[in-house]
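> here are the coordinates; sequence isn't available:
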């Protein structure tokens, strides 16, 4: 199944009347029965390479977050916040951003196949050969090794900048779902997702408070947890593969001028 993001040949206004994102009645069958591990590998490969296609990176992030969360209401809220329109409600049949770019998400990233099989340890097959059969790309994020040369290079770069008393400026962009961008600097060595949320609430241009609203932060398609530590990457490191972004548990690496999406929801009174 393919992937694409391209300018719609038709007038983008024709896609403005969309339908809610749906999973019900979406089905597909893999060419051969596959396990959960193989499916996750296939999905990871797609999301790692999708931003290299045409289209906007922040829209790919929103699409990934919506397709990977099991909460259908949250998925719809994420797409609404990103102004993504689904003409049929099925991302595999095409969806549009507000500029008219068209995106397609393969069904295997949206729902499980009907022939998903349990893991079978008795089946002796070469894992690397299986990975090549599914897709010839790098292994998924969760299998990234921290002793690789690229990971070591990034870690050394981050540690060097974290200990630097001179350059402590690491600007990022918080893109609120209220259509407003906030420009903030990451605090080296002490910034967490939770503390960043507090700073967003305190920002004079945010116009939200913890009493009236909730925040969900999303970066590169991942919903960030409050206990995650934020590490800073320089411009060179931020161009590396997405697998490095979440290489450490409970840690997210954000490049300079990186865009973190903030889904704002009003609390019920």
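Arrived safely. Keep in mind that this is a model prediction, so the values were computed, not measured. Residues are numbered from 1 along each chain as shown.
> from now on I want contacts and neighbour counts done on CA atoms only, so please keep to that.
Will do.
> just say helix, strand or coil for residue 5.
Recorded secondary structure, residue 5: strand (DSSP: H, G, I helix; E, B strand; the rest coil).
> so it sits right up against residue 103, yeah?
Yes. Residue 5 lies in contact with residue 103 (CA atoms under 8 Å); the separation is 4.2 Å.
> list residues touching both of these two?
Taking CA atoms under 8 Å, 6 or more residues apart in numbering as the contact rule, residue 5 and residue 103 both touch residue 55.
> neighbour count for these two, which is higher?
Between residue 5 and residue 103, counted using other CA atoms under 10 Å, residue 103 has the larger neighbour count: 28 against 22.
> what is the neighbour count of the residue nearest to residue 28 when sequence neighbours are not counted?
Counting by CA to CA, 6 or more residues apart in numbering, residue 28 lies nearest to residue 113, which is 5.2 Å off, once chain neighbours are set aside. The number of residues packed near residue 113 is 21, by other CA under 10 Å.
> please compare the first structure with the one that follows:
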């Protein structure tokens, strides 16, 4: 199930809690509109790697978790059977071992986000 070092729960039996990614900076200042466009492009293309129905369904659940507040995101991840390797959701696995890598820009806003003109 997943890779070594990833699991649904910690050794003491508690579920690995997800968190927001640490603050990050985009290579150049970016507007909210540009950030939304990057996110849309990522979510539109990411599920097509492999194309199996199970992978597409998991990508859809990961997209929903990325947009949700932390408690709802935790519920989505837990119900989808996603194995969280990085608590900020940047690296996860499904129950079949397929890897899902999410860039920080789909999970949070950069510190250098600027207003649209």
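That came through fine. These figures come from a predicted structure and were not determined experimentally.
> coming back round to it: A strand includes the residue nearest to residue 28 of structure 1, no?
No. Read with three-state DSSP, residue 113 of structure 1 is coil and lies in no strand.
> three-state assignment of residue 75 of structure 1?
Assigned with three-state DSSP, residue 75 of structure 1 falls in the helix class.
> what is the burial count for the closest residue to it other than its chain neighbours?
Leaving aside its chain neighbours, residue 75 of structure 1 sits nearest to residue 66 (4.1 Å; criterion: CA to CA, 6+ apart). Residues near residue 66 of structure 1, counting by other CA under 10 Å, number 24.
> residues in contact with residue 66 of structure 1?
72, 74, 75, 76, 78, 79.
> can you tell me which of those is nearest residue 156 of structure 1?
Closest approach to residue 156 of structure 1 among these (CA to CA): residue 78, at 34.5 Å.
> name the member of the contacts of residue 66 of structure 1 with the most neighbours.
Within the contacts of residue 66 of structure 1, most neighbours by other CA under 10 Å means residue 78, with 26 neighbours.
> hang on, the earlier thing: now compare the contacts of residue 66 of structure 1 and name the two farthest from each other.
Taking CA to CA as the measure, the contacts of residue 66 of structure 1 span a maximum distance of 10.8 Å, between 72 and 79.
> trace the residue nearest to residue 75 of structure 1 over to structure 2, please.
The alignment partner of residue 66 of structure 1 in structure 2, by TM-score structural alignment, is residue 65.
> you'd agree its match is in a helix?
Yes. Counting by three-state DSSP, residue 65 of structure 2 is located in a helix.
> any idea how far residue 29 of structure 2 is from it?
26 Å (CA to CA, to the nearest Å).
> also residue 107 of structure 2?
To residue 29 of structure 2, residue 107 of structure 2 is 17 Å away according to CA to CA.
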